[in-house]
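1. sequence plus predicted model, see below.
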Amino acid sequence: MSRLLRSLAGRVTLLTTIAVGLAVAFVAAGAFVTVRVQMQSTLDNSLLDRAQQAARTSALSQLSTRLEIPSWMLGAGDIRVAFVYPDGKVMTPDQGPRLYIGEPEFEVAQRERRFSIRTIGAGGTDYRVVSVPVATPGQALVVAQSLEPQKQVLARLGVVMLLFGLLGVAAAGAAGWAVARNGLRPVRRLTTDVEAIARTEDLTPIRVEGDDEVARLAAAFNEMLTALAASRDRQRQLVADAGHELRTPLTSLRTNIELLTQADTQADTPGAAALPEGARAELLDDVRAQIEELTTLIGDLMELSRDEPAAHLVAPVDLAEVVDQALSRVRRRAPGLVFDTEVEPHEVVGDSAALERAVTNLLDNAAKWSPPGGTVTVRLVDGVLTVDDEGPGIAEEDRGHVFDRFWRADESRGMPGSGLGLSIVRQVADRHAGRVDVAESPAGGARLVLTLPAGVPTPGGPTGPPPTWIPGGRP
């Protein structure tokens, strides 16, 4: 039983059966009470009519002295009669169980009441008793009829209702089970499909049938499968691209280390040619540069591969200060460039480290593409950071890909970098409810525009970006 109730079909069947059972019980009880009341009312009206007709008969005064009343006078032979006299005496013409006449009947005999109707017991049998006054003052006619026939009818009616009620409940249970199984068939099919997907990891969309709630659930599953497949494809592409990008610096690093090892070995061998000091210093510089490139690449990969960013200190940040700090770092790396800057204070709520990294990546990208002695223009106005360079610019067909991971234009294949810098900029912008766009600068180079909404701290904590904003930053 407990196993059955664990299934949705079993619970639906049980609830249907209980609901129908309660409905049948209420209907049966109402019908039984209605029939009982109607039978009682019919019996009372019949007895009262008989008694009143008998009381109006002229021969009643003579018959009452002899206590012989023919059954035709009262309309039937299934009743008992009695007379109530002024002195309180009660006489009955039959030899049945004694009828206990009480105060209501004496009040009718004394003309204090027009009539009385009540139920009394006599000899273990219930009687419905009606009393009416007769023509002789101080006397009343009492007519009583047994309630046993009525009880038998009600008992048979109760048995019939009980049987039909049980049959109705059983039929409702069977119908509920059939409806639950048929109605839940799409749910079982959907469950089977989802279990197959979990077992085989085949993310093929589920077939959707109809337009009901189950179809909407299947469509929602398909949307989830599409998102999951896209996430898995991105992960695979990230691993493949990361392996490709790591292969080149690792190969070069291994080659340089082997050359240094071989040179040290030859230096210990008498008569062997030693590696010139200039070549050795050049190899060591290459090793350091490759290690730095690997460190940067691994940090970028860790930043981009994280689905949920780690929690960081989120606080009001002056974007102008972030731009100044980033400019100081980039100026040291590109001493031959001119940086034309004009920044205005603009407060945002977010992670200052992540914002500084994004701004630094924008400036590094402009410095990399600018010619020697070129000018990089930096403007921060109303929360919009614009970085212009004087390089070759970005072709119109390539602008939709510059923020993709590991994407590089054909002309940048031989240049240093991993192709992850602008991807990190877009990620930081998204996590701060902003956006980053690419266009053409007035000098013909590339223009990158980072837009961040302002945020105003409140006593309950920093606010500003919408609720969907997730803080992010470097690990």
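-> Alright, I've got the coordinates.
2. could you use CA atoms for every contact and neighbour count after this?
-> Will do.
3. doesn't Gly391 lie inside a helix?
-> No - Gly391 sits outside any helix when classified using DSSP: H, G, I helix; E, B strand; the rest coil, being coil.
4. quick one, strands of this structure?
-> Assignment of strands within the chain using DSSP state E yields the ranges 79-84, 90-91, 116-122, 125-133, 140-146, 315-318, 338-343, 347-350, 375-381, 384-388, 435-440, 446-451, 457-458, 461-462.
5. so the longest one versus strand 140-146, what angle?
-> Meaning strand 125-133. Note on geometry: by axes from the mean of the first three to the mean of the last three CA atoms, to 10 degrees, strand 125-133 and strand 140-146 are set 160 degrees apart in direction.
6. for strand 125-133, name the packing helices and strands.
-> With contacts defined as 3 or more CA pairs under 8 Å, 6 or more residues apart in numbering; DSSP states H and E, the secondary structure elements packing on strand 125-133 are helix 8-55, helix 103-109, strand 116-122, strand 140-146.
7. hold the first one in mind and look at this next one:
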Amino acid sequence: MTPLQRWWERKGFHYRRSLASRVALLTTLILGVSVAFIAATAFVVMRMQIQSSLDQSLLNRATKAASYPALAEMTAQEVPGWMLGAADVRVAFVDSGGNVLTADTGPAVQLGRPEMRVAEGRSRESIRTITAAGGVRYRVAAVPSGQRAALVLLQPMADTDRTLRKLSVVLLLFSGAGVVIAAIGGWAVARNGLRPVRRLTRSVEQIARTQDLRPMPVEGADEIARLTTAFNQMLMALSVSRDRERRLIADAGHELRTPLTSLRTNIDLLTQAGDGLPAEARAELLDDVRGQLEELSTLVGDLVELARDEHLTHAITEVDLADVVERALARVRRRALTATFDVSLEPWTVRGEAGALERAVTNLLDNAVKWSPEGGTVTVALREGVLTVDDEGPGIDEADLPHVFDRFYRSDDSRSMPGSGLGLAIVQQAAERHAGAVRADRAPGGGARLVMWVPGVAGPVASTT
């Protein structure tokens, strides 16, 4: 955050910038830096090229001039360079002793060690830039001339500097224009490129306002289309969840109405009759009230269990499914005194919540006992993680098979029997929470067969000691 942004926040304002402006700003910065780098590179290359051409021309002229011995004599006779056809340069001679001979006038120039080395014969040539009195810059080239002497040509840099200044101004103007064009182009690209995002945002805001969960239209096959598809999948899941919630509430209300009505009727009878009600009738009414309370408690417990639609998060241990089935059988046997159980279990270790698994197995057994005739046999088998429960009842109609695990679903034959229609739904939920599955089928003997599978490994739970 920049200092301006921090100051803005301290003053209580919120610094916001749209995505389009950020994209445009980033594009402008990148293109601006690129244009500036290209302009700087072009300026440096042009300056080096101009200076290289100037140096080569100056050295060539100095070499040619040094081949004429008369030039030194004319310079000694104070003949200026412009009379010799060198109007744009100053001509000077320097010997190894540092003595300078020149006939040209102009700002004083201090020749130095590079030119002395050429005069002494230790360098073939030298070229450099020096600044004379008054800030006048010269490009100085020195080549050997005779014995222990050097010819020095001094080229003023004014024209070259002027050319470079004009070049820098031109490059600066073009760079500025390039940055402006980049900003306009970046903003246009950002606005057009983010138009689908804005359209998607408006659609989502419309859905949030109206609660209309219909899918949004998908255009194209780019990332925005994939995002729209993901939103549609989320809307579909939300719609299914909302419909399931409404159906659960409606079905729960319908199921709760019957026991509540019966309770109210029985309580009204007890209140109106008072002490005049025979003891036998009073006991019958109280038993009826107690049974309705148990039915209501079971229904509420089933609803609470189904409301736990979260993944397994606690009490996760390694459990032998055979032990879970044994505990569930012991519980059901205490309630179903007339039923016979044919049990065949193999150890099968699963990782999960023992309580949820036992509740699911208990519901399977209770369902089999409920549909079996008095004195009937319930067959229970556990092999390779597949728990099969067969009863000797009338079986399940083909039309009811796809719906037996639905919440509150009750076939026509079961409406007169006790139960809330939630037991098998709890079985399915427990199996799915343990990455398993359930299915309903017909048993070989004609009754119903309910199958639950939970992934695991063969054998009992490994000892931790």
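-> Nice, thanks for sending it over. Quantities reported herein were computed from a predicted structural model and do not represent experimental measurements.
8. quantify their similarity with the TM-score.
-> For this chain pair, the superposition-based TM-score is 0.92 by TM-score structural alignment, normalised by the length of structure 2; 450 aligned residues with a CA RMSD of 2.0 Å.
9. rewinding a little: what's the closest of the strands of structure 1 to Val425 of structure 1?
-> strand 435-440 (7.5 Å; CA to CA).
10. using CSV, lay out the strands of structure 1 together with distance to Gln427 of structure 1.
-> CSV is the format used below for the strands of structure 1 (distance: least, CA to CA, whole Å):
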stretch, distance to Gln427 of structure 1
strand 79-84, 100
strand 90-91, 108
strand 116-122, 91
strand 125-133, 92
strand 140-146, 94
strand 315-318, 18
strand 338-343, 23
strand 347-350, 13
strand 375-381, 20
strand 384-388, 16
strand 435-440, 9
strand 446-451, 12
strand 457-458, 23
strand 461-462, 21
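11. redo the ones you listed as CSV? Include mean neighbour count and distance to Asp285 of structure 1.
-> Formatted as CSV, the strands of structure 1 follow (neighbours: other CA atoms under 10 Å; distance: least, CA to CA, whole Å):
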stretch, mean neighbour count, distance to Asp285 of structure 1
strand 79-84, 21, 129
strand 90-91, 17, 137
strand 116-122, 15, 119
strand 125-133, 23, 120
strand 140-146, 24, 123
strand 315-318, 19, 38
strand 338-343, 16, 27
strand 347-350, 25, 38
strand 375-381, 20, 28
strand 384-388, 24, 31
strand 435-440, 18, 35
strand 446-451, 22, 31
strand 457-458, 12, 47
strand 461-462, 13, 46
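12. so which of the ones you listed comes closest to Thr265 of structure 1?
-> Across the strands of structure 1, closest to Thr265 of structure 1 is strand 338-343 (CA to CA), at 46.9 Å.
13. once you drop chain neighbours, what's closest to the aligned partner of Ile117 of structure 1 in structure 2?
-> Alignment note (TM-score structural alignment): Ile117 of structure 1 maps to Ile127 of structure 2. Excluding the flanking residues, the one nearest Ile127 of structure 2 by CA to CA, 6 or more residues apart in numbering is Ala141, at 4.3 Å.
14. between the strands of structure 1, which gets nearest to Arg329 of structure 1?
-> With CA to CA as the measure, strand 338-343 is the member of the strands of structure 1 nearest Arg329 of structure 1 (12.1 Å).
15. how far apart are that closest one and its match in structure 2?
-> Its matched residues in structure 2 lie on average 1.4 Å from strand 338-343 of structure 1 after superposition (mean CA distance after the TM-score superposition for structure 1).
16. show where that strand falls in structure 2, residue numbers please.
-> Counting by TM-score structural alignment, strand 338-343 of structure 1 falls onto residues 340-345 of structure 2.
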